[in-house]
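# Any chance you could fold what I've pasted below:
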Amino acid sequence: MKPELQRRVQRYGWDKAAKFYENSWQTQLKPAHDLLLENVEIKPGDSILDIAAGTGLITFQMAKLLGPSGRIIATDISDEMIKIGTATAQSNRFSNVEFKQMDAEILSFKNSSFDMVTCSLGLMYLPDPDRALQEMYRVLKPGGKVVVVVWGSRKRCGWAEIFPIVDARVSSDVCPMFFQLGEGENLNYPFKKAGFENFTLKKISTNLHYNTADEACQASFLGGPVAMAYSRFDEKTRNEAQQEFRASIESFKTKSGYDIPGEFVVSFGYKPILA
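The predicted structure is shown next:
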């Protein structure tokens, strides 16, 4: 898929997914968000850039740690995600949070603008993750820290069949390189290429719990990266795709619902002080 097409698919796909995202994923992504928060080392008064922030699930948790003297700018390619995040910030009176629609590969900030840059579960969707990390490096202050979380190995993510199920029904792959960064120590390489030092990689295994197969289908088809493709399916195709996905997660059924395996990978590093 050409980069410009991939960006358009992601932008409008997440617009479609925005209203389902939090209810479908907030609980399931908590281990990933906790992993990021364990490694950010936020100090009151810091300036933070949160990239691919979605509706702000991690943004608002960090904002509470910053205090009124700090600031956090949350960016996302989806206008609908930004609208929801902005409304949440206003309704909850977060004066230190601002949401901006922005491409992660072309950040409209000056060099050395932030003490920290975070990106939770967004890097896998970008056409050029290397370029995005280079932009993160550029906008970080010398000595600043970047923390990135991605999904882990495909074989450790029990919901992964959603991609071939959808890809079989569309003209081009939805997220062709989705699991690449989470395999082995692959995430270290773009960190090194961008110029970061003292980077560290950690992995955790978890289960994504859904009470019913319907909940799992809503998360996967309506609240995630295949939402735009799924929206264009006719009823027959939707039913067929859902049946295939239900079959793919049947082995994870428990007495209380579905516990679908997942893996998260966090990598963090620093911009050299003399950079």
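# going forward, measure contacts and count neighbours with C-alpha atoms only.
OK.
# Report the spatially nearest residue to Ala219, omitting neighbours in sequence.
Nearest non-adjacent residue to Ala219, counting by C-alpha to C-alpha, 6 or more residues apart in numbering: Ser24, 4.7 Å away.
# Could you verify my assumption that the one you found touches Cys217?
No: contact between Ser24 and Cys217 fails when scored by C-alpha atoms under 8 Å: they sit 9.4 Å apart.
# Next, count neighbours for Ser69.
Using other C-alpha atoms under 10 Å, Ser69 has 11 other residues around it.
# So which residues of the stretch 101-250 of the chain form strands?
Along the stretch 101-250 of the chain, the segments classed as strands by DSSP state E, counting those that start in this stretch run 114-120, 140-151, 197-210.
# what's Asn207 in contact with, if anything?
Shown in contact with Asn207 (C-alpha atoms under 8 Å, 6 or more residues apart in numbering): 28, 259-262.
# can you redo those residues as JSON lines with distance to Asn39 and secondary structure?
Below are the contacts of Asn207 laid out as JSON lines (distance: C-alpha to C-alpha, whole Å; DSSP: H, G, I helix; E, B strand; the rest coil):
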{"residue": "Gln28", "distance to Asn39": "19", "secondary structure": "coil"}
{"residue": "Asp259", "distance to Asn39": "26", "secondary structure": "strand"}
{"residue": "Ile260", "distance to Asn39": "25", "secondary structure": "strand"}
{"residue": "Pro261", "distance to Asn39": "23", "secondary structure": "strand"}
{"residue": "Gly262", "distance to Asn39": "20", "secondary structure": "strand"}
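# ok, so of those, who is nearest Val97?
Val97 has its nearest neighbour among the contacts of Asn207 in Gln28, at 24.1 Å by C-alpha to C-alpha.
# please give me the structure for this one as well, since I'd like to look at both together:
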Amino acid sequence: MNESLKGTTRAQWDRAAPGWNAHGSLIGAWLARATEGMLGMAGIGPGSQVLDVAAGAGEQTMTIARRVGPTGRVLATDLSPVILALAEDNAQSAGWAHVRTQVADGEDLQVEPASFDAVVCRLGLMFFGDPLCGLIEMHRALRPGGRICTMVFSQPEHNPCITALMSIATKHAGFPAPDPYTQGGLLSLGRPGLIDAQFSAAGFRDVATTRVDAPFRMPSVRAYLDLVRTSASPIQQILCHLDEAGRARAWADMEEALSHYATPWGWEGPNELLLTAGRR
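Next up, the predicted model:
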């Protein structure tokens, strides 16, 4: 990723940080089953030394900290200093002295080689300008035999809410219809076989991907869109080109489109995730 694009990405997540952190428990509940699967596939247990890449506000970092216990160690990294400061505050509030944070580009982690037992990256790798470069860095950080697991969204047809949000936002902004697999986008690593190939190219062995159904359950579609408004940086980036009235029209169209997923007990948006594991 070139420096200009990295600067834009950093600024986006700096702005989205408060909203992402405020919804941490909601996001954690949505991803709970997938996160437990990710940590298990990475072989994380008591005493593990873990690198959490693109950690965001650190909701999953806290889960890792509980899992490794006081004899373990967790280093949380992120490109955004603002969101990572929130992760540090959350760790301190929880009393986790074995958690540290470090502002770092995922494609240049600035960690000692072969210094971790496990590496995880939850919903971050797809935003990398060069995910293979990021995976090579994660491979370098692992001790021989160490394990990795990443979580990304699968292909567009299994993530219709994301597809609808992106297509409606770009239509209102006057942008061309998005290619869902555009590098750095939400669904960029969802093409079948792509992430496995990148893991293998980075030097990992025993590579395997598991699909995980992860529906997002909310009281209403409006509650879901309130979450997206405050914490979904890619959507914010598109809609920032519109005036207030234009943004209101876009959100209204999104609400109408996603109302299709209303249920008798609330709203349930389909999502499918890919957990990809490997070993150095």
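# TM-score of the superposed pair?
The TM-score (TM-score structural alignment, normalised by the length of the first structure) is 0.91; 270 aligned residues with a C-alpha RMSD of 2.0 Å.
# What helix or strand is the residue nearest to Ala219 of the first structure located in?
Using DSSP states H and E, Ser24 of the first structure maps to helix 3-25.
# now the angle between strand 197-210 and that helix, please.
If you take axes from the mean of the first three to the mean of the last three C-alpha atoms, to 10 degrees, helix 3-25 of the first structure sits at 50 degrees to strand 197-210.
# what's the matching residue for Lys192 of the first structure over in the second structure?
Under the alignment defined by TM-score structural alignment, Lys192 of the first structure is paired with Ser200 of the second structure.
# Its match: what's its closest spatial neighbour, skipping adjacent residues?
Val207 (7.0 Å).
# For the residue nearest in space to the middle of the second structure, give its distance to Ala97 of the second structure.
When C-alpha atoms, centre = their mean is applied to the second structure, the residue found nearest the centroid is Leu123 (1.9 Å). Per C-alpha to C-alpha, to the nearest Å, Leu123 of the second structure is found 25 Å from Ala97 of the second structure.
# In this structure the residue nearest to the centre of the second structure contacts Val152, no?
Yes: counting by C-alpha under 8 Å, Val152 is a contact partner of Leu123 of the second structure at 5.0 Å.
# which residues in the stretch 151-280 of the second structure form helices?
Along the stretch 151-280 of the second structure, counting by DSSP state H, counting those that start in this stretch, helices occupy 160-173, 194-201, 221-231, 233-239, 244-258.
# how about a markdown table for those helices, with distance to Val74 of the second structure and mean neighbour count added?
Below are the helices of the stretch 151-280 of the second structure laid out as a markdown table (distance: least, C-alpha to C-alpha, whole Å; neighbours: other C-alpha atoms under 10 Å):
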| stretch | distance to Val74 of the second structure | mean neighbour count |
| --- | --- | --- |
| helix 160-173 | 31 | 19 |
| helix 194-201 | 23 | 18 |
| helix 221-231 | 24 | 18 |
| helix 233-239 | 26 | 19 |
| helix 244-258 | 38 | 16 |
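# So which of those helices is nearest Asp213 of the second structure?
The nearest among those, by C-alpha to C-alpha, is helix 160-173 at 12.8 Å.
# tell me what the closest one is packed against?
In terms of contacts (3 or more C-alpha pairs under 8 Å, 6 or more residues apart in numbering; DSSP states H and E), helix 160-173 of the second structure is packed against helix 233-239, helix 244-258.
# how far out from the middle of the chain is the shortest one?
Taking C-alpha atoms, centre = their mean, to the nearest Å, the mean C-alpha location of helix 233-239 of the second structure is offset from the chain mean by 15 Å.
# outside of that helix, which residues touch it?
For helix 233-239 of the second structure, using C-alpha under 8 Å, 6+ apart, the contacting residues are 12-13, 15-16, 165-166, 169-170, 173, 185-186, 228-229, 247.
# Mind doing that once more with 7 Å?
12-13, 16, 166, 169-170, 173, 229, 247 (C-alpha atoms under 7 Å, 6 or more residues apart in numbering).
# Need the counterpart of the residue nearest to the centre of the second structure in the first structure.
Using TM-score structural alignment, Leu123 of the second structure pairs with Leu121 in the first structure.
# How about Glu137 of the second structure?
Aligning on TM-score structural alignment places Glu137 of the second structure opposite Glu135 in the first structure.
# which residues does that match contact?
With contact set as C-alpha under 7 Å, 6+ apart, Glu135 of the first structure has these partners: 105, 107.
# same deal with Gly257 of the first structure?
Contacts for Gly257 of the first structure (C-alpha under 7 Å, 6+ apart) come out as 210-212.
# are any of those buried, and which?
The neighbour count (16 or more other C-alpha atoms under 10 Å) marks Tyr210 as buried among the contacts of Gly257 of the first structure.
# In the second structure, which of the contacts of Gly257 of the first structure still touch?
Shared with the second structure under both residues aligned by TM-score structural alignment, their matches' C-alpha atoms under 7 Å, the contacts from the contacts of Gly257 of the first structure are 210-212.
# burial measure for Pro176 of the second structure, as a count.
9.
# What lines up with Gln180 of the first structure in the second structure?
Correspondence of Gln180 of the first structure to the second structure, assessed by TM-score structural alignment: Ser188.
# Correct me if wrong: its match contacts Met126.
Yes: in this structure Ser188 of the second structure lies within contact range of Met126 using C-alpha atoms under 7 Å: 5.7 Å.
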